[in-house]
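Q: any chance you could fold what I've pasted below:
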Amino acid sequence: MLDEVERWLERRSWSAAERPLDVLLAAKREAGAQGTVSVVLPALNEEETVGDIVATVRRELMSSQVPLVDELVVVDSASTDRTARIAERAGARVVQRDAILPRLPALPGKGEVLWRSLLATSGQIVCFVDADLRQFDAAFVSGIVGPLLTEPSVQLVKAMYDRPLERGGAVVPGGGGRVTELVARPLLNLHWPQLAGFVQPLGGEYAGRRSLLERLPFPVGYGVELGMLIDALGLVGLDALAQVDVGVRRHRHQDGQALGRMAAAIYRTAQLRLSRAPLVRPELTQFTREGAAFVPTTHPVDTAERPPVLTVPEYRPHRAA
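A: Coordinates of the predicted model:
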């Protein structure tokens, strides 16, 4: 298995710099309708960062000189701050999560937003980018879209990057991605060793062909990235998956308890794919100190998944169009 991963790394791991924009634009023109690109930002109270991301994509990838991206959509999960207003002023089309497929009550979670975004976009290549990134570089989009435009056999591309941990002015190189190192990477190495070569399996920046994404189930919460990677492996095989180095990812870091909830959801996603049997107790109890005592708080673990969007009646005319 190690030899297979090493061969995959040699064939399916690239740097964004290997595909300059002129090469991508030529490939996009040749691809025609199959080369249309939608960029989706799932957003919940990201007023501090979403505007810069939108402005960068529009300026560097949507101009008449560099028309790489055809559609830029921010799907807002009922933010209570100025996220929607700032994103719209920066040039994004803003769609409210609950306005997409309104007959189906929305569930909380990022995966829910990504799943619904397939009904609100039209590109044959869909690129997801987290809305909390700081010092955003357009290579986060062009880098991961690149292989889908130039390599016909590639169907899903993950970004890889350095992920420093920044806290209180201190920077720990490589200190980010704690859930990846403690939960996701061990799970993948033990149970899906073909995926062991992915540097950032839980990263929120990835792009895929619509023809693949519409056939995948979407865990509604934190497990969406792991679930998508595992399910894509089963559907299209390792050689259709790839990763691209886009540099450094800087973003807002969550506290330890939020990471615990994320880890539980990711483990649940893996467990479902290993056995499809229900957990006895899909909940997570965490503790915080209040005075002299530790007070327990119990949180439900994300267990819902949305079916492949191709099975949703409202999606079929959207796809035909």
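
Q: hey, let's count contacts and neighbours off CA atoms from now on
A: OK.

Q: what sits up against stretch 217-236?
A: 107-113, 115, 155-156, 184, 192, 195, 201-204, 212, 216, 241, 262, 265-270, 302-309 (C-alpha atoms under 8 Å, 6 or more residues apart in numbering).

Q: now which of these would you call buried?
A: 107, 109-113, 115, 155-156, 184, 195, 201-204, 212, 216, 241, 262, 265-270, 302-303, 305-306, 309 (16 or more other C-alpha atoms under 10 Å).

Q: quick one: which of these sit in strands?
A: Members of the buried ones among the contacts of stretch 217-236 lying in strands (criterion: DSSP state E): 156, 241, 305, 306.

Q: helix/strand/coil for the residue nearest to the first one when sequence neighbours are not counted?
A: Excluding the flanking residues, the one nearest residue 156 by C-alpha to C-alpha, 6 or more residues apart in numbering is residue 208, at 4.3 Å. Remark: residue 208 carries the secondary structure label strand [criterion: DSSP: H, G, I helix; E, B strand; the rest coil].

Q: can you count the residues close to residue 208?
A: 25 (other C-alpha atoms under 10 Å).

Q: ok, back up a step: using TSV, please lay out the ones in strands among the buried ones among the contacts of stretch 217-236 together with distance to residue 121.
A: Shown next, in TSV, are these (distance: C-alpha to C-alpha, whole Å):
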residue	distance to residue 121
156	17
241	22
305	20
306	18
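
Q: tell me which of those is nearest to residue 11?
A: residue 241 (10.3 Å; C-alpha to C-alpha).

Q: tell me who's in contact with that closest one.
A: 12, 154, 155, 156, 157, 232, 233.

Q: name the element the closest residue to residue 271 other than its chain neighbours belongs to?
A: Excluding the flanking residues, the one nearest residue 271 by C-alpha to C-alpha, 6+ apart is residue 277, at 7.8 Å. If you go by DSSP states H and E, residue 277 is not part of any helix or strand.

Q: burial measure for residue 277, as a count.
A: Per other C-alpha under 10 Å, the neighbour tally for residue 277 reads 9.

Q: okay, helices next: where are they in this structure?
A: Under the criterion DSSP state H, the chain contains helices at 2-12, 21-31, 50-61, 83-90, 110-117, 139-150, 178-179, 185-191, 210-213, 224-236, 256-275, 315-320.

Q: from those, which stretch is densest packed?
A: Of the helices of the chain, the one with the most neighbours on average (mean count of other C-alpha atoms under 10 Å) is helix 139-150, at a mean of 26.

Q: before we compare anything, build this one as well:
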Amino acid sequence: MLDGGLTLLVLTALALFRERKKRPQKVSVVIPAYNEEKTVARVVRAAKECDLVNEVIVVDDGSEDRTAEEAEAAGAIVISHSVNRGKGEAMKTGLKHASGEIVAFVDADIKNIRPEMIEKMIRPVLEGEADLVKTKFKRKAGRVTLLTAKPLLRFFFPEVAHLEQPLSGQICARRKLLERVDFEPDYGVDIGIILDAVALGARIEEVDIGEIKHEMQPLERLHRMALQVVRTILDRAHKYGRVVLRWNVGKALNRMNLGVSLLALALATLFYTELPLASVLALGILGLGIALFSLAQLVYELLRVEGKKRRILRPFLHMHASVIMSLAVVAVLVGAMFSSIQIAHDRVEVNPLPRKVVWGEREVKAEGPYVVQYGRELKMGRNVLKVLDLKPDDVLVYQRGEYRVESAGRDNLLMVPTELARQLGIKPGNATDSEIRLAFRNITVKRKVEGPDVNIRVTAVLSATPDRAEALTVYVDGKKEAWIPVATRGGSVYVYVSGYGLIKLEDRSVVYVGNREILLKLEDTDIETLLLAPAEPTPFAVIELKMPSVRAVVE
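A: Just a heads-up that it's a prediction; the model follows:
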């Protein structure tokens, strides 16, 4: 019995909660008015004809004409101030008396207001697409916006500088948001609401309601409005730390950029010029000192602003995006100057970061730096193999040791057995193309090449610099068996044919082994190789037929 009653209670609560969620939100329209007897009734009627509006309130701010009577006759709830207290105070009074969860403020002097204009500003808030909606519209005048508001907003509040008409008096927002903002007593109220909403993290949207017609304001009144708008923006800039973000943080960022740039210049000078080391170090120390001091100042200023619970990341990025990007680029360049820092017991070594860009017929790519490690086997990544002109399963012969080349999992990895590395003077860390080639120069390379009818054992010597290659092409009975590049540097190439003997290869040689014809050609190519033909009498290639020979004849 108790369980059944508890279940019924829970279901009833859920039903009431869902019913509350489905209940339409009430919308109030507040119209602040001062001496607007000619237009206020038209604005009230347009608001009442809007299907989304539940309540229309006119706040008569001490008018000296029939504003209150006209508004009441049009069907509005009228609340009157005994004296003129300013637009902001009238809006605050209207919010206090409004009963809607959503409140829209509409100016009382619009001559051509229509219900659909009011609906456009209400609907995004009603449907949860925005927390606050600001209107934009076509009109002839906008001097205060263009001459005062826009420049100051771009400087202190760049995240709302995209608003075309930030001073528009048509605003719609959720009541909970409006109760958290400060209402300026005068014409600074509209921009003040926007800037407070930005600081609170509200979603702000600007909607176009078409063309509206206002009475042209006299120059004296515009002057007073401009002063009030400027005062409000500067007040909010100080309140939300935008002065600090713009000036103090901006100066720290610029100085840090200067320091990092000097450090980058010093590093580039150190590695790529022959200027006196003392001068280069002095420049680097100066740059590093400026950068570290500016970083400390930057952190201090940011913490000073953040400590007051202000949202600073977005405005910080908006204000200083170009400087931050420039600083990031320079910082990356500084970081890229170092391939590795190796610390020994008696010294520290720093190497410039080696990278190269390869522009081929089919692709453009960056390669390097190459990572050198000690290991048990000799392993080379794809890019290292390409640098040394080697292939997996090649055998390197150095002094009395032989080392088979294996593929490494990383393209830029060179893993060298410890003993071989010490003999070659290779140290762990990063290396350039030239460093790798110099380390492996004069090492003998043994390679096996297999054709359909022949086995070929190649012996070559690694060079430190690539040379134009010639191609040893092997034909058996007219069929091409193998194509092997070799650099001669003007010397001779010797080939040993099993069953015949050693041949000093000319442009073309034909050998008969048994009843098989072997044609050897040495042809020019347009490629380069590190594989040098060994000195006489070591043959570059040893060719064996897969069928045993019976007799040999040479032409």
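
Q: nearest spatial neighbour of the residue most central in space within the first structure, chain-adjacent residues omitted?
A: The centroid of the first structure falls nearest to residue 204 when counting by C-alpha atoms, centre = their mean (3.3 Å). Of all residues not flanking residue 204 of the first structure in the chain, residue 130 sits nearest, at 5.6 Å (C-alpha to C-alpha, 6+ apart).

Q: and the counterpart of the one you found in the second structure, what is it in contact with?
A: Residue 130 of the first structure maps onto residue 107 in the second structure, with residues paired by TM-score structural alignment. Going by C-alpha under 8 Å, 6+ apart, residue 107 of the second structure touches 31, 32, 33, 169, 170.

Q: could you work out the most separated pair of the residues you listed?
A: Largest pairwise distance in the contacts of residue 107 of the second structure, by C-alpha to C-alpha, is 13.1 Å, between 33 and 170.

Q: more neighbours: which of those two?
A: The neighbour comparison of residue 33 of the second structure against residue 170 (other C-alpha under 10 Å) goes to residue 33, with 28 against 20.

Q: got the contact list for the more buried one?
A: Counting by C-alpha under 8 Å, 6+ apart, residue 33 of the second structure has contacts 40, 58, 59, 60, 61, 63, 67, 87, 90, 107, 108, 109.

Q: tell me which of these is nearest to residue 265 of the second structure?
A: Comparing the contacts of residue 33 of the second structure against residue 265 of the second structure with C-alpha to C-alpha places residue 87 closest, at 57.7 Å.

Q: enumerate every residue touching that closest one.
A: Per C-alpha under 8 Å, 6+ apart, neighbours of residue 87 of the second structure: 32, 33, 61, 185, 186, 187, 189.

Q: before we move on, what about residue 297 of the first structure?
A: 285, 286, 287, 288.

Q: and with 6 Å instead?
A: Taking C-alpha atoms under 6 Å, 6 or more residues apart in numbering, we find residue 297 of the first structure in contact with 285, 286.

Q: please apply the same query to residue 83 of the second structure.
A: Contacts for residue 83 of the second structure (C-alpha under 6 Å, 6+ apart) come out as residue 62.

Q: mind running it again at 7 Å?
A: 61, 62 (C-alpha atoms under 7 Å, 6 or more residues apart in numbering).

Q: same deal with residue 88 of the first structure?
A: residue 94.

Q: can you tell me what it aligns to in the second structure?
A: Match for residue 88 of the first structure (TM-score structural alignment): residue 72.

Q: and that match, how far is that from residue 94 of the second structure?
A: Residue 72 of the second structure sits 15 Å away from residue 94 of the second structure, taking C-alpha to C-alpha, to the nearest Å as the criterion.

Q: likewise residue 519 of the second structure?
A: 104 Å.

Q: how about residue 553 of the second structure?
A: In terms of C-alpha to C-alpha, residue 553 of the second structure sits 115 Å off from residue 94 of the second structure.

Q: equivalent range in the first structure for the host helix or strand of residue 520 of the second structure?
A: Per DSSP H and E, residue 520 of the second structure falls inside strand 516-532. Aligned by TM-score structural alignment, strand 516-532 of the second structure corresponds to no residues of the first structure.

Q: give the buried residues for that strand.
A: Across strand 516-532 of the second structure, burial judged by 16+ other C-alpha under 10 Å covers 516, 517, 518, 519, 520, 521, 522, 528, 529, 530, 531, 532.

Q: contacts for it, please.
A: Applying C-alpha under 7 Å, 6+ apart, the contact partners of strand 516-532 of the second structure are 388-389, 460-477, 486-488, 506-512.

Q: any idea what residue 222 of the first structure aligns with in the second structure?
A: By TM-score structural alignment, residue 222 of the first structure lines up with residue 187 in the second structure.

Q: hang on, residue 383 of the second structure in a helix?
A: Yes. Under three-state DSSP, residue 383 of the second structure sits within a helix.

Q: the residue nearest to residue 156 of the first structure maps to what in the second structure?
A: With TM-score structural alignment as the criterion, residue 208 of the first structure matches residue 173.

Q: its match contacts residue 104, doesn't it?
A: Yes. Judged on C-alpha atoms under 7 Å, residue 173 of the second structure makes contact with residue 104 at a distance of 6.5 Å.
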